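Peer 1: Got a sequence here, can you model it:
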Amino acid sequence: MLLGIVSDTHMPRMARSLPAPLAKALRKVDHILHAGDWTDLRVLEALEKFAPVDGVAGNNDGPEIVKRFGLKKILKLGDKRIGLVHGHGNGTRDATEARAIRSFQDDDVDCIVYGHSHVPALKEVNGIIVFNPGSPTDKRRQPQYSFGLIKISGSRIEAKHVFYSSKS
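Peer 2: Predicted coordinates:
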């Protein structure tokens, strides 16, 4: 199973459509996860053209998106349990990863996907893969735009980033 992982699309303010590198990659995925800050449900419509979509709301999402997705969830995909959260809350943007990890401290998960900081991250913490895909449309101070792919094969889970320089 191949998952497309996005966060912080901030559309349509940061892009009117999905960036070409993202759209090309999504043609090959089985499921898409969005870690919040959609800002408009038209992003969901665009993503659903490629694969089933699940996600959570972020701090820039309105009540309609919060009601539709909630703020935290655990998804069973293949043989793995993936915790999904935006990562916003009290404290600085630097504390995003710690907040994301803490939000699943009492849960049995194999991977935590989060967003909010727009900073791509991939590490293992206490046997759990911790992954932030960055942003496909709003790189902020990052050198490139990014999204992620997670491959689940039986008991194996592998995450990687896809980086690119232009949204077109």
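
Peer 1: CA only for contacts and neighbour counts going forward, please
Peer 2: OK.

Peer 1: mind listing the strands for this protein?
Peer 2: If DSSP state E is used as the criterion, the strands of the chain fall at 2-6, 31-34, 53-55, 72-77, 80-85, 111-113, 121-125, 128-132, 145-153, 156-164.

Peer 1: any idea how far residue 92 is from the residue nearest to residue 69 when sequence neighbours are not counted?
Peer 2: Nearest non-adjacent residue to residue 69, counting by Cα to Cα, 6 or more residues apart in numbering: residue 56, 4.8 Å away. Distance, residue 56 to residue 92, using Cα to Cα, to the nearest Å: 20 Å.

Peer 1: Tell me which of those two has more neighbours.
Peer 2: Legend: neighbour count by other Cα atoms under 10 Å for residue 56 and residue 92, higher for residue 56 (25 against 9).

Peer 1: Verify the contact between the more buried one and residue 86 for me.
Peer 2: Yes. At 6.7 Å, residue 56 counts as touching residue 86 under the criterion of Cα atoms under 8 Å.

Peer 1: and for the two, which residues touch both?
Peer 2: 35-36, 71-72 (Cα atoms under 8 Å, 6 or more residues apart in numbering).

Peer 1: Another for comparison:
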Amino acid sequence: MVISDNHGQQSMLDKIRKLESDSDYYVHCGDSEALEERLKGWICVRGNNDWIARLQDEIVFEVEGVNFLVTHGHRYGYFNREEIMVDDLLRHGCDVLLSGHTHVPQCDEINGLYLINPGSTTLPRQGSNKSYCIIFVDQGEIKVEFKEII
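Peer 2: So this is what the prediction gives:
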């Protein structure tokens, strides 16, 4: 289960975790603006609005042979963004990039690599709705399902 950019709406962490209680991993792509104790049990990176010293800028983890890179995404800029994201995946030897920052849901496959952004749980942009996503991994294959928050 992947979320991003709840920007201090800490109740959203509990709400989605309850909705997706059977998830194996809970990933936050940054800008939680949460208190450190609220992030226990989450794979969580630092966004440009997070101030918890222990948060890392990047985390790599593996699920069933699929390597994930998690980062907030604010360092990718706006020009050649996807090209830079793919280069970052290749540099880390990963298959899937999980990032936030834009507040816009994204799931693009480029040459077998995935760029996934769950959108924002509280402040969606560009006409998108409040959202998060679920990623299913089965024998090295991934399927992404976006869910809207009502």
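
Peer 1: To what extent does the longest helix anywhere in the second structure diverge from the first structure after superposition?
Peer 2: The residue-count maximum for a helix in the second structure (DSSP state H) belongs to helix 81-92. Superposing on the first structure and averaging over aligned pairs (mean Cα distance after the TM-score superposition for the first structure), helix 81-92 of the second structure comes out at 3.3 Å.

Peer 1: Who are the packing partners of that helix?
Peer 2: With contacts defined as 3 or more Cα pairs under 8 Å, 6 or more residues apart in numbering; DSSP states H and E, the packing partners of helix 81-92 of the second structure are strand 96-98, strand 113-117.

Peer 1: Report how many residues lie close to whatever residue of the second structure lines up with residue 105 of the first structure.
Peer 2: The alignment partner of residue 105 of the first structure in the second structure, by TM-score structural alignment, is residue 90. For residue 90 of the second structure, the neighbour count with other Cα under 10 Å is 13.

Peer 1: do the same with residue 61 of the first structure
Peer 2: Neighbours of residue 61 of the first structure (other Cα under 10 Å): 17.

Peer 1: Quick one: residues contacting the aligned partner of residue 121 of the first structure in the second structure.
Peer 2: In the second structure, the residue paired with residue 121 of the first structure is residue 106, using TM-score structural alignment. Residue 106 of the second structure makes contacts with 115-119, as judged by Cα under 8 Å, 6+ apart.

Peer 1: hang on, the earlier thing: can you tell me which of the shared contacts of residue 56 and residue 86 of the first structure are in helices?
Peer 2: Per DSSP H, the subset of those in helices is empty.

Peer 1: Put together JSON lines for those, with distance to residue 142 of the first structure on each row.
Peer 2: JSON lines is the format used below for those (distance: Cα to Cα, whole Å):
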{"residue": "35", "distance to residue 142 of the first structure": "18"}
{"residue": "36", "distance to residue 142 of the first structure": "19"}
{"residue": "71", "distance to residue 142 of the first structure": "25"}
{"residue": "72", "distance to residue 142 of the first structure": "26"}
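
Peer 1: And these, which is closest to residue 17 of the first structure?
Peer 2: Closest to residue 17 of the first structure out of those is residue 36 (16.8 Å), distances taken as Cα to Cα.

Peer 1: aligned partner of the closest one in the second structure?
Peer 2: So residue 36 of the first structure corresponds to residue 30, using TM-score structural alignment.

Peer 1: Its match - nearest residue in space that isn't next to it in sequence?
Peer 2: Nearest non-adjacent residue to residue 30 of the second structure (Cα to Cα, 6+ apart): residue 47, at 4.2 Å.
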